[in-house]
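Undergrad: Here you go, sequence then predicted model.
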Amino acid sequence: MGIPEIDLDRCFSGLDFGRGFYLTSSYEQAYHYVQLSVRKAIRIGTVSEDFNPNDGQISVYKFHYDPNILAYCFQGASVEWLHFVAANRKKDLFPQLIKKYSTIDIIGGKIADDQTARTLQRYISGADFGVPGTPEADREAIKKLLPNRLQDQFCFRTQDAIDHLEFIRSDRYGDIKL
């Protein structure tokens, strides 16, 4: 659906960079995410089962820079990125990173697509790569992640960050021609 008004209270936790409103700089990535979003919304009951995916929306925003907004962007699929994503998905892993980034308004970095999500889950479980956080497990997980086409995502985690977004428009999925 179009989201002209952002409500952080409606945002889920347990996502890559924690609780917040997620955006991408890639319109194409947002377009490809609509179908998945509609399926998830139907599954959790936020839209009716007969919702037409063509009626899904891509909301477009403009960010108004403010030097007082604290932002951090992970550069690539680094060990710290891996640990932070894992920490947000499983609360007892790497609590020091949750604390380290707790005051950041906007966190950016690579997005975990479906293949990446499977690799991350295998890493978090410790079953395939060894104990999360060990050099061996980190090295193996990152080796599996690097070949993937990881796009970007930005998590707006605070109301102050949200207040610097200007809603531009929403585009109906079924009307978009890429």
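TA: Happy to help now that I have it.
Undergrad: CA atoms for contacts and neighbours, from now on please.
TA: OK.
Undergrad: tell me which residues in the helix or strand hosting residue 121 are buried?
TA: Assessed by DSSP states H and E, residue 121 sits inside helix 114-125. If you call a residue buried by 16 or more other Cα atoms under 10 Å, then helix 114-125 has these buried ones: 116, 119, 120, 122, 123, 124.
Undergrad: ditto for stretch 161-178
TA: Those would be 161, 162, 164, 165, 167, 170, 171, 172, 173, for stretch 161-178 by 16+ other Cα under 10 Å.
Undergrad: measure that stretch end to end?
TA: The straight-line separation of the ends of stretch 161-178 (Cα to Cα, to the nearest Å) is 30 Å.
Undergrad: Need the residues that contact it.
TA: 2-6, 21, 28, 31, 34, 53-66, 69, 105-106, 156 (Cα atoms under 8 Å, 6 or more residues apart in numbering).
Undergrad: swap the cut-off to 7 Å and go again
TA: Residues outside stretch 161-178 that contact it (Cα atoms under 7 Å, 6 or more residues apart in numbering): 2, 4, 54-64, 69, 105-106, 156.
Undergrad: next, the one to line up against it:
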Amino acid sequence: MILYHGSNIVVKSPKIVTPNRGIDFGKGFYTTTNREQAAAFARKVVARKGGQPLVSVYQFDEALAYKQLKLLSFDGVSDTWFDFVLNCRRGNEPTEAVDCVYGAVANDDVYLTIQLYETGVLSIEQAKEQLKVKKLFNQLVFKTAESLKYLIYTDRLEVDHAAS
């Protein structure tokens, strides 16, 4: 499987990063199978921090890795996914030991829906219904040093500053 990571630097040797705010799946190294999603994230990083938008490319042997690693996988927008993202974004990352987490990205539209739920504007059923109609891309988050051993850097891609 080919995976992408968007940033303002090339990341040849990924590391587990503890974010300074609550994000979808908590601490880890975030990747996606969607090249354009990684490019869009690289542009966001550059807008905040400067630099050149870049996408690092990796090879990941999922068949081998998943035999050795503990994977938490979410299929679309489910109650479990919603609760997990909500807890991580609140800074309450579940302590269950997993090596990788796979699931949908809670993009800015999704985050707004979550905020509306948290403030009581939407019920949990309404929030999940809204999320089901959003086009959600995927993310595979590497959460342990052991999991990073299966991620092999292969290339870097330069990204236009403007969205295509």
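TA: Perfect, I can see it now. Note that the structure is a prediction, hence the values are computed from the model and not measured.
Undergrad: Need the TM-score from the superposition.
TA: Once the chains are overlaid, their TM-score stands at 0.83 when taken by TM-score structural alignment, normalised by the length of structure 2; 151 aligned residues with a Cα RMSD of 2.1 Å.
Undergrad: Give the aligned equivalent of residue 75 of structure 1 in structure 2.
TA: Taking TM-score structural alignment, the alignment pairs residue 75 of structure 1 with residue 75 from structure 2.
Undergrad: Double-check that its match belongs to a helix.
TA: No: when classified by DSSP: H, G, I helix; E, B strand; the rest coil, residue 75 of structure 2 is found to be coil rather than part of a helix.
Undergrad: ok, it - how many residues close by?
TA: Residue 75 of structure 2: 11 surrounding residues under other Cα atoms under 10 Å.
Undergrad: can you check residue 27 of structure 2 too?
TA: Number of residues near residue 27 of structure 2 (other Cα under 10 Å) recorded here: 21.
Undergrad: three-state assignment of the residue nearest the centre of structure 2?
TA: Centroid-nearest residue in structure 2, with Cα atoms, centre = their mean: residue 139, separated by 4.1 Å. The three-state assignment at residue 139 of structure 2 reads strand, by three-state DSSP.
Undergrad: any idea how far the alignment partner in structure 1 of it lies from residue 140 of structure 1?
TA: Here residue 139 of structure 2 is matched to residue 153 in structure 1, going by TM-score structural alignment. According to Cα to Cα, residue 153 of structure 1 and residue 140 of structure 1 sit 23 Å apart.
Undergrad: what do you get for residue 106 of structure 1?
TA: Separation of residue 106 of structure 1 from residue 140 of structure 1 (Cα to Cα): 28 Å.
Undergrad: Repeat that for residue 15 of structure 1.
TA: 22 Å.
Undergrad: roughly how far apart are the closest residue to residue 79 of structure 2 other than its chain neighbours and residue 24 of structure 2?
TA: In space, and not counting its chain neighbours, residue 79 of structure 2 is closest to residue 128: 7.8 Å by Cα to Cα, 6 or more residues apart in numbering. Distance of residue 128 of structure 2 to residue 24 of structure 2, computed by Cα to Cα: 15 Å.
Undergrad: Looking at the two, which is more packed in?
TA: Neighbour totals were compared for residue 128 of structure 2 and residue 24, and residue 24 leads with 25 against 19 (other Cα under 10 Å).
Undergrad: show me where structure 1 has strands.
TA: 21-23, 57-63, 71-73, 106-110, 152-156, 165-172 (DSSP state E).
Undergrad: Put together JSON lines for those strands, with distance to residue 136 of structure 1 on each row.
TA: As requested, those are exported to JSON lines (distance: least, Cα to Cα, whole Å):
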{"stretch": "strand 21-23", "distance to residue 136 of structure 1": "31"}
{"stretch": "strand 57-63", "distance to residue 136 of structure 1": "39"}
{"stretch": "strand 71-73", "distance to residue 136 of structure 1": "25"}
{"stretch": "strand 106-110", "distance to residue 136 of structure 1": "22"}
{"stretch": "strand 152-156", "distance to residue 136 of structure 1": "26"}
{"stretch": "strand 165-172", "distance to residue 136 of structure 1": "41"}
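Undergrad: Relative to residue 82 of structure 1, which of the ones you listed is closest?
TA: Of all the strands of structure 1, strand 106-110 sits nearest to residue 82 of structure 1, with 9.9 Å by Cα to Cα.
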